[in-house]
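J.: Using only what follows, build the 3D model:
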Amino acid sequence: MEKDANVTVSLVPASELLSQTILTVFDTVHAAKAVIIQDANFQQFAIYLEMVTVVLKELANLKIEDSERLKIAVANLNREIKVAKQLTVECGKRNKIYLLVNCQRISKDLECITKEISRVLGLIPDISFNINDKISKLRKDMLDSKYQATAVEEEILEKIETGIRERNVDKSYANNLLLCIAEAAGISTEQSVLKRELEEFKSEIEDVNLREDSAEALKMGKIVALLAKADAATSPEEKEIKYFNQRNSLGTQRLEPLHAFYCSITHDVMVDPVETSSGQTFERSAIEKWIAEGNKLCPLTATPLDMSALRPNKILRQSIEEWKDRNTMIMLASLKPALHSNDEQEVLQSLGKLHDLCIERELHREWVMMEEYCPILIGLLGAKNREIRKLSLVILCILAKDSNENKERIARVNNAIESIVRSLARQIGESKLALQLLLELSRSNLVRDFIGNVQGCIFLLVTISSGDDTQAAIDAKELLENLSFLDQNVIQMARANYFKPLLRLLSSGPVNAKMTVAATLSEIELTDNNKLSLFEDGALQPLLVLLSHSDMEMKKVAVKALYNLSSVPQNGLRMIREGAAGPLFELLYRHSLSSPSLRGEVAVIIMHLAISTTTLEADQMHVSLLESEEDIFKLFSLISLTGPDIQQIILRTFHAMCQSHSGLDIRTKLRQLSSVRVLVQLCEFDNHTVRANAVKLFCCLTEDGEDSTFVEHVSQRYIETLIRIIKTSDNVEEIAGAMSIISNLPKEAHITQWLLDAGALQIIFTCLTDGNSSASYKRQLIENAVGALCRFTVSTNQNWQKEVAKCGFFPILLQFLDSGTALTKRNAAVSLKQFSESSNGLSQPVKKHGAFWCCLASRETGCRVHLGICTVESSFCLLEANAVEPLVRVLVEPDVGACEASLDALLTLIDGERLQNGSKVLSEVNAIVPIIRLLSSSCTKLQEKALKALERIFRLIDFKQKYGNLAQMPLVDITQRGHGGMKSLAAKVLAHLDVLHEQSSYF
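T.: Just a heads-up that it's a prediction; the model follows:
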């Protein structure tokens, strides 16, 4: 087929081929510039194509004689450009949601196409120095090109993955996700447009189901199911019709729960029912607690329980939710008459039930709005009973927060705003609730005019904004600012800055006045903007003067004020720059002069200063809190001299400093000061807050690699403590930190054995398979747990390896190769590589039988690589574990570490005598092409490993013939631009391929 194509090319003049290709490039550029999703990537791709056009036009202008090499090169280029055109046209036409959820694949496809075009450009023969130079530069730029999804797109994909994993995400999560997708994809959030886009997306998925592989179809189906939970694309009318059709079909009698709804352990209706290996269903938290308490038998059947076999009973859960929804609808309808009752106690009880329902679920709040409760609640604002009025305001505020539509429906109720304003003039508790409701309503543009036009409203707001209640004053000012139609004089009046006269007194007033002002600044509630403004207007220096005063009472009020103002990082940096740290540390160290509460406040201020040094601004200005070893020692020594409250604050202070721009230096000095010994002791504390902060700081100290300090102080007892923390702690951050310590501790054999003896493998297994961890720390915990597993899979101890294999870690490692973070993939590949290093020695020889036996039984075949009998648990064979293909997929990952670890694992298959058989396996799973592409990697180490592997593979004639042409150009590039011995090694490979002679100067 290829021969016929070349004959066809030979019949077409080069000038015509060039013209055709230029037109194809022009069309592709036009299509690329029209793509909306991944527009930055396609714009960059279009720039490359325009540069290709320049080269082609110059070639055409030369009017050179027909050259077979040139024509074949241009024909190949035309073919690759057509592939690019197909992708760009498809991305311009397909549904935007479909394109966004596939943005990573599109980026990879675009990157592969760019590199293929670069490769084909290298086939153009030398014609002129100018053109050759342009082609060389263009090829380098294209080979170095990286296309990636945007941060917003990556965040959306992460939300999609989280939603699919969690399975039980609510409607608000799905709505938020859909709106994020719409914003990122340039889709209007208008309901009809969203609905149309979703329908088109579903149609695209149906086509995927018909045309593409089942894996993508399954994934797309999950995404459709997730987005189907959103109702942002459903009109209010459609929601109401659906609600009332369902509600009107229910009757008026509430149903009692079915017997199956109750958990036999808690005797309550279940929320998250799970089925056990015994076939019984329990509330998840109850059965997990039962097992955690050491019970190994089912509480009903007394049969053994398998914790890993808990399966969500989705059908029962759905039935329970439907039962709850049915009764909620009936209750909502029944509460209305009670709210019109003359019995105040009955009204309060009904409002309480309505309030609880509104808090419980967003869906309930929708139903409350559909049931037209707003006019009833507005009417209750005129009730004589203050508690009825306050509870009505609370419920209205909850409803208003959900959407602008709710705000507008509340405002359109007759006399609604007037009734709320009347509450604004009542006692402080009710007034503040009314103010919060008005502030929430003012966030809708349509409602603002209603508020400002109510007689007396502006006067009341201005009065409150100048009052003593700080939070109410702030809310009133914000509300006045929202009412943008107001006269500027009124706004200026509302913004009256009562801080300036206070600051004048603080700077130059009498001593008593200064102390009063400082006390005021310590007690009032302030926004971050207020705190920044106070420092900008000059509050810091007068407070530092008070802090340095000999009078202890002055010091106390200054500390309290700085405690209140230092929580903003910009203020913390200003305090460090203006010398606040010195007097603060002096107070902290003077045990006799300062009370425990004062020292605690000082410690918190110092912690705020430390946190401020972790900001980008601090990094740019090189601001540090502590620099000398003596200062660090002095502060750290306080941990042993103070109580738990100050201990945990100092630990948090050091943890913050370890994250700053000078963190590496801080960590080094802490290790030199024998802080490890102290932290080891603190990890055994009964005070969980101190222990958790000690674990976090210890974790920081282990991040910089192995250190003899840890070996010296880490005992078997400490290892057992870490395991106990992971088993029993409720603090997911502490659990992740403890797992990180296990991962980072020196890989000493005795430490690893202690971990095994303490049950570390079972703990790691639970962490990797438990889906209940907090989402924010789940990824970090998995990364740390897979990293910790690497220490048990070293090929120098096959007994450890057998323990890991026996626990069933292989399927988990394969799962994380496909779905883990870059670090998780890297560590999973490292473990698989270490396992594979042992496979050859553990593979059992195939038994030989006599001729008569062959007639009676089929011949036993061995592993294709190791030529013996392999299993996952006995020889850790990558082939038996089905690990080869997932490792190959990681080879194309953008993360260099993951890619390198995967390559290392795959190359164990061609070690020594396994070259021939291993190469065949790598070829069958399409691993050799990605390895060749690694020759163009920006990472020299990765490039060198790929080069060494190919030098061995290309010793085999079959593989040399099959892949040699693909490797030629990258190899030539290395001989010209490679580092050190890589040039001669590349030349050696080219000699294998018969491109260079053995006597070439490259050797």
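
J.: CA atoms for contacts and neighbours, from now on please.
T.: OK.

J.: Which secondary structure element is home to the most centrally placed residue in the chain?
T.: By CA atoms, centre = their mean, the mean C-alpha position of the chain lies nearest to Glu158, the distance being 6.2 Å. Per DSSP states H and E, Glu158 falls inside helix 151-166.

J.: Output the contacting helices and strands for that helix.
T.: Counting contacts by 3 or more CA pairs under 8 Å, 6 or more residues apart in numbering; DSSP states H and E, helix 151-166 is packed against helix 171-185, helix 214-227.

J.: Same question for the first one: list its buried residues.
T.: So the one you mean is helix 171-185. Neighbour counts using 16 or more other CA atoms under 10 Å place 171-175, 177-182, 184-185 of helix 171-185 among the buried residues.

J.: Following up with a second sequence; could you model it the same way so I can compare the two?
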Amino acid sequence: MALELIPIGTILAVLTNQVIKTAHAAKDVFERESFKVLSKHLFDIELVLKELQLQELNDSQAARLALESLETDVKRANNLVEKYKNRARFYLLVKCRHIVKEVQDVTRDIGKSLAALSLANTEVLSGISDQVNRLQNEMQRVEFEASQSQLQVFDKLNQGLKDQKLNQDFANDMLAEIAMAVGVPLEPSEISKELADFRKEKEEAASRKERAEVFFLEQIIELLSRADAARDYDEVKKQYKQRVQAIERYDTSEEYIQPLKPFICCIKGTVMVEPVSLCTGTTCERAAIIDWFDSGKGTDPETHEVLEDTSWRSNLPLRQSIEEWRELNYCLKIRSSKAKLLSGVETSMLDALSQMQDLMRENSINKDWIMIEGLTDIIISILGNSHNRDVKRKILITLKDIVEGHARNKEKVVESQGWDHTVPCLGRDSSISKAAIELLYELLQDRSGWNLSVCRKLSQQCSTILFLVYTLLKGTVRESAEIAEKILMKLFDIDEENISCAAKSGWYKPLIDRIVHGPEASRVSMVRTLVNMELVDSNLKLLGEEGVIPPLLEMASGNIEAKQLSLSALAELSSCNTNKELVAASGGVHLVF
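T.: Now for the predicted structure:
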């Protein structure tokens, strides 16, 4: 029915109901401040429309056109609300900029339509003209911005994808930050639900043939699926056992199952990762067929017949079959690696360790499967018993690969006291020491930085401080010394007794710093350590050169305990002639001599 045949009062009543409905719905869109502002403005417009209903509305062409325009814009706003109110929370985050821009545009358009309606009914709205003018001006000039925290998370994610940062550590960080930004607990069950919803968003984009969107969402899903929290550990174990059962029919000497012919891309000649099917049934790697068509070719790459329809669709059953084939090969290699490690033959063990590293590089699920199969415990045991330099170094590197960015594996290595064999490696040659210190540092980290619980456990190891000080002072690799110092400084923060242990191991600087700058109780404790140490002339001279004498002279004027300890320390230090001169230069002759 033509708009001019409908009574203007009816149009106004319908529009008012639509505004109220949209305003209420907009309040419920998940954590979107822009929708809440839109809702508030719509409720304000409701008051204007009700005022028009109470007065005799000017039934002019201009008024009808203004109402029609306002109705169209409100419908657009309602469509936006319906579009985003039940979307996956991860999807809302990655689309935050786009969503905010859409809401801003429709809010401004509603403001323009309200201004036109106001002009067409100046006399009727005279009583609330200031309110209407303020509202339409505010709406036309509105500027929405996405949450800064969400923008930062998205920008970090986007940059990481551009830089092809697909490692598990980055995946863990991004999943943790995204979950926090949208209010989802970082628990496997919750994350699985969110990722399932996110995958539905990708499937819907595919049905709309939005290729760029599909590709972008696939990248995000692939990255986040690598994270620890995205995997239910019981399901991981169940999947591994199923694959292990499937390879039992293969001879123990086999390490590779040849791919089936349908797995091979007819364009590239390699096993496909993302198989897609053409209308003819020919299957190709997605990237390969896109390049094929982009280069101007309009034929089927296998049959060479001209294609009238160049569309394609993902072949999920084939993709799953290829993934299963790959996983079976992973299991064969894990089984082979285990046999080589248990053989006791050093060349075989080195081969197994290389194989394990390759597996983890190829797919991070192998970090879990290697742990489940018990290979980690085996190589930790070999680390403690082997005297082969190359085997030790490669085990340390492999262990770092196993635990890097993987909270569960770190926990298991720590629980198995893996560092009982790692810490002594700090005293070996530079290549082994470097691998050991890097592994140790990785074990002490979690997503937020230092894992204080693990640091405390390491601090309880009697030999830890000794070996770390050795790496710092005697090591020939600068990077290893820097890492050792970082670890030591954190252990000092956790337990002051570690400073005393470091001094007894030959590193005096932290002890001197604490005597110079520490609180009274700490200074007394450090001086007591100094008094109880057996020091040769070279150590005494070093302590003097490092500046320990002035603060000791200062403490000599303190309480009885501080005075006694500082004088005892000064007396011992003064047995070195160089220090006698330093004491004299500091004005302490009357106290010591």
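
J.: hmm, back to that, got the helices and strands packed on helix 151-166 of the first structure as TSV, with distance to Leu446 of the first structure columns?
T.: Output for those, formatted as TSV (distance: least, CA to CA, whole Å):
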stretch	distance to Leu446 of the first structure
helix 171-185	22
helix 214-227	30
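
J.: So which of those is nearest Ile164 of the first structure?
T.: Taking CA to CA, helix 214-227 is the member of these nearest to Ile164 of the first structure, at 6.6 Å.

J.: elements contacting that closest one?
T.: The contact analysis (3+ CA pairs under 8 Å, 6+ apart) places helix 214-227 of the first structure against helix 151-166, helix 171-185, helix 191-211.

J.: Out of the ones you listed, which is closest to Ala581 of the first structure?
T.: Checking those against Ala581 of the first structure by CA to CA gives helix 151-166 as the closest, at 38.1 Å.

J.: which parts of that closest one are buried?
T.: Buried residues in helix 151-166 of the first structure, counted by 16+ other CA under 10 Å: Glu153, Glu154, Ile156, Leu157, Lys159, Ile160, Glu161, Gly163, Ile164.

J.: Over to stretch 136-149 of the first structure?
T.: Buried positions in stretch 136-149 of the first structure, judged by neighbour count with 16+ other CA under 10 Å: Leu138, Arg139, Lys140, Met142, Leu143, Ser145, Lys146, Tyr147, Gln148, Ala149.

J.: likewise stretch 722-740 of the first structure?
T.: Buried residues in stretch 722-740 of the first structure, counted by 16+ other CA under 10 Å: 722-726, 731-740.

J.: Mark which of the residues you listed are part of strands, please.
T.: Using DSSP state E, no member of these falls within strands.

J.: Among those, which ones are in helices?
T.: 722-726, 732-740 (DSSP state H).

J.: could you dump the buried residues of helix 151-166 of the first structure to a markdown table with distance to Leu123 of the first structure?
T.: As requested, these are arranged in a markdown table below (distance: CA to CA, whole Å):
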| residue | distance to Leu123 of the first structure |
| --- | --- |
| Glu153 | 36 |
| Glu154 | 36 |
| Ile156 | 41 |
| Leu157 | 39 |
| Lys159 | 44 |
| Ile160 | 43 |
| Glu161 | 42 |
| Gly163 | 47 |
| Ile164 | 46 |
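
J.: Out of those, which is nearest to Thr28 of the first structure?
T.: Glu153 (24.3 Å).

J.: Test my guess that the closest one contacts Leu100.
T.: Yes - shown here, Glu153 of the first structure and Leu100 form a contact pair, counting by CA atoms under 8 Å, at 7.1 Å.

J.: How about Val29 of the second structure, nearest residue that isn't a chain neighbour?
T.: The shortest distance from Val29 of the second structure to any non-neighbouring residue, by CA to CA, 6 or more residues apart in numbering, is to Lys85 (4.5 Å).

J.: mind listing what the one you found touches?
T.: Neighbouring residues of Lys85 of the second structure by CA atoms under 8 Å, 6 or more residues apart in numbering: Ala26, Asp28, Val29, Phe30.

J.: before we move on, what SS does the residue nearest to Tyr84 of the second structure when sequence neighbours are not counted have?
T.: Using CA to CA, 6+ apart and skipping residues adjacent in sequence, the residue nearest Tyr84 of the second structure is Val29, 6.8 Å away. What DSSP: H, G, I helix; E, B strand; the rest coil gives for Val29 of the second structure is coil.
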